[in-house]
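Below are the sequence and a predicted model for it; my questions follow.
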Amino acid sequence: MFSSWDGLCGIGELARRAGVTVKTVRFYSDRGLLPEAARSPGGHRRYGPDALERLRLIRSLRTLDLPVSTVHRVLGDDDRGRAGGALEEAVARQLAELGTQLTALRWREAALRAVQESPPSDRPGRLLLIGAVAAPPNTAPLARFWRAWLPPRMPARSVSAFLDAAVPQPPEDPEPAQVLAFARLYAMVSGPCDDGTPTQPHAHASAGARESAVLYAGLAEAYDLAAVRMREGREPHAGEALEAFVDAYARAGDAADTPAFRRALAGRLAADPRIDRYWELTAELVSGHTDRPEPNPGTAHDWLLAALHADSGAPAAVRRG
């Protein structure tokens, strides 16, 4: 309670009690955050007993770096006796923004370390490579790369399911090697294809919309089954995963699963252009320096293709690096 005759106080006294400047009080008043109770005969601002508590609340909200517009909504809820909703939403949004900023800082730190730890002769090139990637990185170019690779007219649900598996999510606290791996991925998917190599596998090119959905749903199941065996350290072998792999191609092509079909499929897949480098970098990005990287669709495909060659008796595929 103020000690003046009318129970109000001037802007200077309010500023002193709150530990802020007169300019700050005037700023909040002018923006409608701190209403005046009255004006003196000389036109000076006068504030009521609740102004000090309200000013302290405003300071606390601003200390959290909330914008004035958000503070206005929070105070409006408080005035209407609905405290909590706007504040909860504002704090959640602020936490999300801070999380993004912290991730960006960690990526920049790891990027600088990646440059610093490289041989002096490699630093200019590495700096250009890493500097082309935003922090935190955007995976949209990777998704666009795969959308161009997938069969046309493929159902949106199937595309989304494949992209969820094929596009890695960058770690929030990366190692320098992971920053470098993502930068190389970014350069790979952003650069032009100058060698005339088709982006879509020949074994997939003739698939229509229905066949594409059947094929990629079956491949997703086969890759999941193969990943289980890969985590166990098993070598490629015939079994449930291979059966699902072959069945996906057989059903998509409306063909019977025969030894001849398996030999022909092994040959077609071995002749297709592979993107092994993409999967190698993805494994490094996701797993860092672990001894056994987490399986991904590319490594699972290679495992299944090796199993198919062993099962069908076809010549072993040559891995392209």
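Noted; the coordinates are in hand. Numbers count the residues shown, from 1 in each chain.

can we go C-alpha only for contacts and neighbour counts from here?
Fine.

neighbouring contacts of stretch 16-33?
Residues outside stretch 16-33 that contact it (C-alpha atoms under 8 Å, 6 or more residues apart in numbering): 11-12, 14-15, 34-36, 52, 55-56, 58, 71-72, 75.

just these now: which is nearest residue 244?
Set against residue 244, the nearest of the contacts of stretch 16-33 by C-alpha to C-alpha is residue 71 (57.0 Å).

Next, count neighbours for that closest one.
Per other C-alpha atoms under 10 Å, the neighbour tally for residue 71 reads 22.

ok, back up a step: now, of the contacts of stretch 16-33, which are buried?
The neighbour-count test (16 or more other C-alpha atoms under 10 Å) applied to the contacts of stretch 16-33 identifies 11, 14, 15, 34, 35, 36, 52, 55, 58, 71, 72, 75 as buried.

Let me know the closest of those to residue 233.
Among the buried ones among the contacts of stretch 16-33, and counting by C-alpha to C-alpha, the member closest to residue 233 is residue 71, at 55.9 Å.

For the contacts of stretch 16-33, give me JSON lines that also has distance to residue 180 and secondary structure.
Below are these laid out as JSON lines (distance: C-alpha to C-alpha, whole Å; DSSP: H, G, I helix; E, B strand; the rest coil):
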{"residue": "11", "distance to residue 180": "56", "secondary structure": "helix"}
{"residue": "12", "distance to residue 180": "56", "secondary structure": "helix"}
{"residue": "14", "distance to residue 180": "55", "secondary structure": "helix"}
{"residue": "15", "distance to residue 180": "52", "secondary structure": "helix"}
{"residue": "34", "distance to residue 180": "51", "secondary structure": "coil"}
{"residue": "35", "distance to residue 180": "54", "secondary structure": "coil"}
{"residue": "36", "distance to residue 180": "57", "secondary structure": "coil"}
{"residue": "52", "distance to residue 180": "53", "secondary structure": "helix"}
{"residue": "55", "distance to residue 180": "48", "secondary structure": "helix"}
{"residue": "56", "distance to residue 180": "47", "secondary structure": "helix"}
{"residue": "58", "distance to residue 180": "44", "secondary structure": "helix"}
{"residue": "71", "distance to residue 180": "41", "secondary structure": "helix"}
{"residue": "72", "distance to residue 180": "44", "secondary structure": "helix"}
{"residue": "75", "distance to residue 180": "46", "secondary structure": "helix"}
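
One more to weigh against that first structure:
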Amino acid sequence: MAAGWDGSWSIGELAEYARTTVKTVRFYSDRGLLPERDRSGGGHRRYGPEALERLRLIRSLRGLGVPLPDVQRIVAQQEEGDESRALEDAVAGQLRTLGSQLAALRWQEAALRLVHEAVPEERPDRLQLVGALASPPSTAPLARFWRAWLPARMPARATSAFLEVAVPQPPESPTPGQVLAFARLNALVTRPCSAKEPTQPAAHGAAGPREAALLYAGLAEAYGLAAPDLLAGRAPHDGEALAAFVDTYATVHGLRDTPAFRRRLARELGADPRFDGYWELVAEVATPPGERPHPTPGTAHDWLVAALEAGVGARAA
């Protein structure tokens, strides 16, 4: 590389050696990112080899999409003799940004396929459904729905535990069917409610903070016990899962598990609001393609209620 008598280069020479433009060199130099060796008699900038190395570093980082403020932090730490921490943070931050962008693109692609593959008469409705969502969509409307539905005095930890299973996360690489299911979930929880629709189960009326925590912790245990039967396709029946289910409600009401209580509970649960459509959509969103849907709290609850009603009916006969 040719250089001036003092071993320095003009801005044009630095641009040529870096295979970039004078405008680019001036841009980074004006922001204090390129070290100037000195100025010529006419006031023109002169640069040494260290500026070329710095320029190569900057262009490599910018080529990977690292934002200029992060580049400035890396350069500042390099001048202090250690740019590794700032470089590590910048790369990690860019990976997170790209991950979010890719997730949004995958969601948009699946949504577009959903609309494209629909028969013509279905396209307007599907477009309206998926158009109401961000890419990727937010779970906030689902969480708000359940927070309003759960007992008002329910402890935060119990609420969080319930939301983890009741609010499905959007798949990272969704199928068109999963996009449609999530869009329908969003529409379901944001639609206006009819004044005639029941909104709270009877057990919520007896649930203070302690009872609410016991109710949902006990139900989660009962649902887990019922899951193997659901996966195996067994008909609802009496057993450990139903015993835990009934005992949970008995504890909340301050009563014992007796035939009379089971009859009363069967009547109460039969009159409770049903969210079958919600849980069916949750299973669609959460189940990877080709796999059998996993039990949800909704399907487990329905199975246990059916087991309770069958037992009550058998005793009555």
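Yep, it's here. All of these numbers come straight from a predicted model, not from anything done at the bench.

returning to what we had before: tell me the one among the contacts of stretch 16-33 of structure 1 nearest to residue 291 of structure 1.
residue 71 (49.9 Å).

what's the nearest residue to that closest one if we skip its chain neighbours?
Nearest in space to residue 71 of structure 1, with sequence neighbours left out and distances taken as C-alpha to C-alpha, 6 or more residues apart in numbering, is residue 61 at 6.5 Å.

now do residue 175 of structure 1
That would be residue 110: by C-alpha to C-alpha, 6+ apart, it lies 5.8 Å from residue 175 of structure 1.

quick one, what contacts that neighbour?
Contacts for residue 110 of structure 1 (C-alpha under 8 Å, 6+ apart) come out as 174, 175, 176, 179.

After whichever helix or strand it is part of, which helix or strand is next?
In this assignment (DSSP states H and E), residue 110 of structure 1 forms part of helix 85-116. Next along the chain after helix 85-116 of structure 1, taking DSSP H and E as the criterion, comes helix 123-131.

tell me what that next one is packed against?
helix 85-116, helix 176-190 (3 or more C-alpha pairs under 8 Å, 6 or more residues apart in numbering; DSSP states H and E).

Quick one: the ones you listed as a markdown table, columns for distance to residue 263 of structure 1 too.
Converted to a markdown table, those look like this (distance: least, C-alpha to C-alpha, whole Å):
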| stretch | distance to residue 263 of structure 1 |
| --- | --- |
| helix 85-116 | 45 |
| helix 176-190 | 32 |
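
any idea which of these is most buried?
helix 176-190 (a mean of 21; mean count of other C-alpha atoms under 10 Å).

That one to helix 85-116, inter-axis angle?
Angle, helix 176-190 of structure 1 to helix 85-116, by axes from the mean of the first three to the mean of the last three C-alpha atoms, to 10 degrees: 90 degrees.

how much does helix 176-190 of structure 1 stray from structure 2?
In the superposition with structure 2, the average deviation recorded for helix 176-190 of structure 1 is 0.7 Å (mean C-alpha distance after the TM-score superposition for structure 1).

now what about that helix, what contacts it?
With C-alpha under 8 Å, 6+ apart, helix 176-190 of structure 1 has contacts from 107, 110-111, 113-114, 129-130, 132-133, 141-142, 145, 170, 278, 281-282, 284-286, 288.

can you map out the helices along structure 2?
Under the criterion DSSP state H, structure 2 carries helices at the ranges 11-17, 22-30, 49-63, 68-79, 84-117, 123-131, 140-149, 156-166, 176-190, 209-232, 240-253, 259-271, 276-286, 297-316.

quick one: which of these is nearest residue 199 of structure 2?
Using C-alpha to C-alpha, these put helix 140-149 closest to residue 199 of structure 2, at 7.1 Å.

Nearest spatial neighbour of residue 248 of structure 2, chain-adjacent residues omitted?
Nearest one to residue 248 of structure 2, counting by C-alpha to C-alpha, 6+ apart, is residue 218 at 5.3 Å.

that older thread, which of the contacts of residue 110 of structure 1 show up in structure 2 as well?
Retained in structure 2: 174, 175, 176, 179, out of these (criterion both residues aligned by TM-score structural alignment, their matches' C-alpha atoms under 8 Å).

Can I get the residues you listed in TSV including distance to residue 94 of structure 1?
Below are those laid out as TSV (distance: C-alpha to C-alpha, whole Å):
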residue	distance to residue 94 of structure 1
174	23
175	26
176	28
179	26
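
What residue in structure 2 is paired with residue 305 of structure 1?
Per TM-score structural alignment, the equivalent position to residue 305 of structure 1 in structure 2 is residue 305.

Can you give the distance of stretch 55-62 of structure 1 from its chain's centre?
Offset of stretch 55-62 of structure 1 from its chain centre (C-alpha atoms, centre = their mean, to the nearest Å): 34 Å.
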